[in-house]
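Novice: sequence and predicted structure below; questions after.
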Amino acid sequence: MAELFEYGYWGLFLASFLAATVLPFSSEAVVSLCLYSGYDISLTVVIASLGNWAGGLTSYYLGYLGKWEWIEKALRVKKEKADKVRNYLQNKGNAFAFFAFLPFVGDLIPLGLGLLKTNFYWMAFFMGVGKLCRYIVWAWLTIQAIN
């Protein structure tokens, strides 16, 4: 992670992007290191949010490529039950994208929403807002710790 810091804002973007995929990666350390080193707080938050958002969109796209038949077969779920869950989440699932910043389960949310083929624009909006809020809070906590 520290190696990415050497690339400045590009490294921050890449770290944030990777952290939003299913790869086990943390961008918070790079954000904190940038802020500790005197990087602009607003630009740091925006770049980290955009990188993390782009990584989440990539996960959504990977889920979009998936097929329900694979889930039904792999998890041995009956088609009727899978259809019931899919229909319920189809219209209500986009709001879950806000929580894509959460550790562990957050990376699976865009993947699942892609599989459900939810409305891309609403999903992207909610996910972007959630990720921006995450980095605003993290930057504030980091600045408080530095001071």
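Specialist: Everything's here; your move.

Novice: every contact and neighbour count from this point should use C-alpha atoms.
Specialist: Noted.

Novice: quick one: the strands in the chain?
Specialist: Remark: strands of the chain are absent; assignment by DSSP state E.

Novice: that one: helices as residue ranges?
Specialist: Per DSSP state H, the chain carries helices over the ranges 2-5, 8-19, 28-36, 41-65, 68-75, 79-92, 108-116, 120-146.

Novice: any idea which of these is most buried?
Specialist: With neighbours defined as mean count of other C-alpha atoms under 10 Å, the helices of the chain peak in mean count at helix 108-116, which reaches a mean of 24.

Novice: what is the orientation angle of that one with helix 41-65?
Specialist: Angle, helix 108-116 to helix 41-65, by axes from the mean of the first three to the mean of the last three C-alpha atoms, to 10 degrees: 40 degrees.

Novice: so which elements touch helix 108-116?
Specialist: helix 41-65, helix 79-92 (3 or more C-alpha pairs under 8 Å, 6 or more residues apart in numbering; DSSP states H and E).

Novice: hold the first one in mind and look at this next one:
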Amino acid sequence: MKKFLEEFKAFILRGNVLDLAVAVIIGGAFQKIIASLVDDVIMPIISLITGGIDFNNWFLAFDGKHYETLNAAKAAGVATLNYGTFLTAVINFLIMAFVIFLLVKTMNTLINHTRIKKAAEAAIPQSKICPFCKSEIAIDATRCPHCTSLLEENEKS
């Protein structure tokens, strides 16, 4: 039992497990933001465009009676098929997937830009070879520190 607990402790204290826990917590908070965006911003706009339709009140009552709202059907204790709520969840998912796509695309662009910038900086020569003693010297040197030869200003290598 003690060995099992030690293995569990080692597993929990690994960096990737802690990173995963943080990601799950932030993901849950992010999901709440997206749910609010859909419920409080996007769905009212869609409702306005569709003439005031409330997707949350799209449901089928299994007792065969008509109820004005989902809350009225639930208050009556009737089993319901809530396809409007499902539609809202699908819209939540699509919006969250789109936002994550934009974040990943932005991060990839930034990472690629940084790589290109570093590669360009690495391509700029930082030194040159003295044409007289063949020692490596600073690119902007006008005199070789090794052989003290005077270098021409327009010399490239």
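Specialist: Right, received. Where do you want to start? No experiment lies behind these values; they were computed from the predicted model shown.

Novice: tm score of chain vs chain?
Specialist: TM-score of the superposed chains, computed with TM-score structural alignment, normalised by the length of the first structure, equals 0.32; 63 aligned residues with a C-alpha RMSD of 3.3 Å.

Novice: mind putting the helices and strands packed on helix 108-116 of the first structure into CSV with distance to Met123 of the first structure?
Specialist: As requested, those are exported to CSV (distance: least, C-alpha to C-alpha, whole Å):
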stretch, distance to Met123 of the first structure
helix 41-65, 9
helix 79-92, 10
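
Novice: mind checking these for the one nearest to Ala19 of the first structure?
Specialist: Distance to Ala19 of the first structure, taken as C-alpha to C-alpha, is lowest for helix 41-65 among those, at 6.7 Å.

Novice: pull the distance from the closest one to the chain's centre.
Specialist: 6 Å (C-alpha atoms, centre = their mean, to the nearest Å).

Novice: where exactly do the helices run in the second structure?
Specialist: 2-12, 15-36, 43-49, 70-75, 83-123.

Novice: show me the one of the helices and strands packed on helix 108-116 of the first structure that comes nearest Pro110 of the first structure.
Specialist: When these are compared (using C-alpha to C-alpha), the closest one is helix 41-65, at 4.5 Å.

Novice: now that closest one against helix 8-19, angle please.
Specialist: Using the same axes, to 10 degrees: helix 41-65 of the first structure against helix 8-19 is 30 degrees.

Novice: against which helices or strands is helix 41-65 of the first structure packed?
Specialist: Against helix 41-65 of the first structure (3+ C-alpha pairs under 8 Å, 6+ apart) you get helix 8-19, helix 28-36, helix 108-116, helix 120-146.

Novice: format those as CSV; extra columns: distance to Ile47 of the first structure.
Specialist: Output for those, formatted as CSV (distance: least, C-alpha to C-alpha, whole Å):
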stretch, distance to Ile47 of the first structure
helix 8-19, 6
helix 28-36, 10
helix 108-116, 20
helix 120-146, 10
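
Novice: thinking again about what came up before, turn the helices of the second structure into a markdown table, columns for distance to Ile137 of the second structure and mean neighbour count.
Specialist: Converted to a markdown table, the helices of the second structure look like this (distance: least, C-alpha to C-alpha, whole Å; neighbours: other C-alpha atoms under 10 Å):
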| stretch | distance to Ile137 of the second structure | mean neighbour count |
| --- | --- | --- |
| helix 2-12 | 52 | 10 |
| helix 15-36 | 45 | 13 |
| helix 43-49 | 67 | 14 |
| helix 70-75 | 80 | 15 |
| helix 83-123 | 17 | 13 |
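
Novice: right, so of those, which gets closest to Leu60 of the second structure?
Specialist: Closest among those, once you apply C-alpha to C-alpha, is helix 83-123, at 7.9 Å.

Novice: tell me which of the helices and strands packed on helix 108-116 of the first structure sits nearest to Thr142 of the first structure.
Specialist: helix 41-65 (10.2 Å).

Novice: identify the residues contacting the closest one?
Specialist: Identification of contacts with helix 41-65 of the first structure by C-alpha atoms under 8 Å, 6 or more residues apart in numbering yields 9, 12-22, 27, 31, 34-35, 100, 107-108, 110-117, 124, 127-128, 131-132, 135-136, 139.
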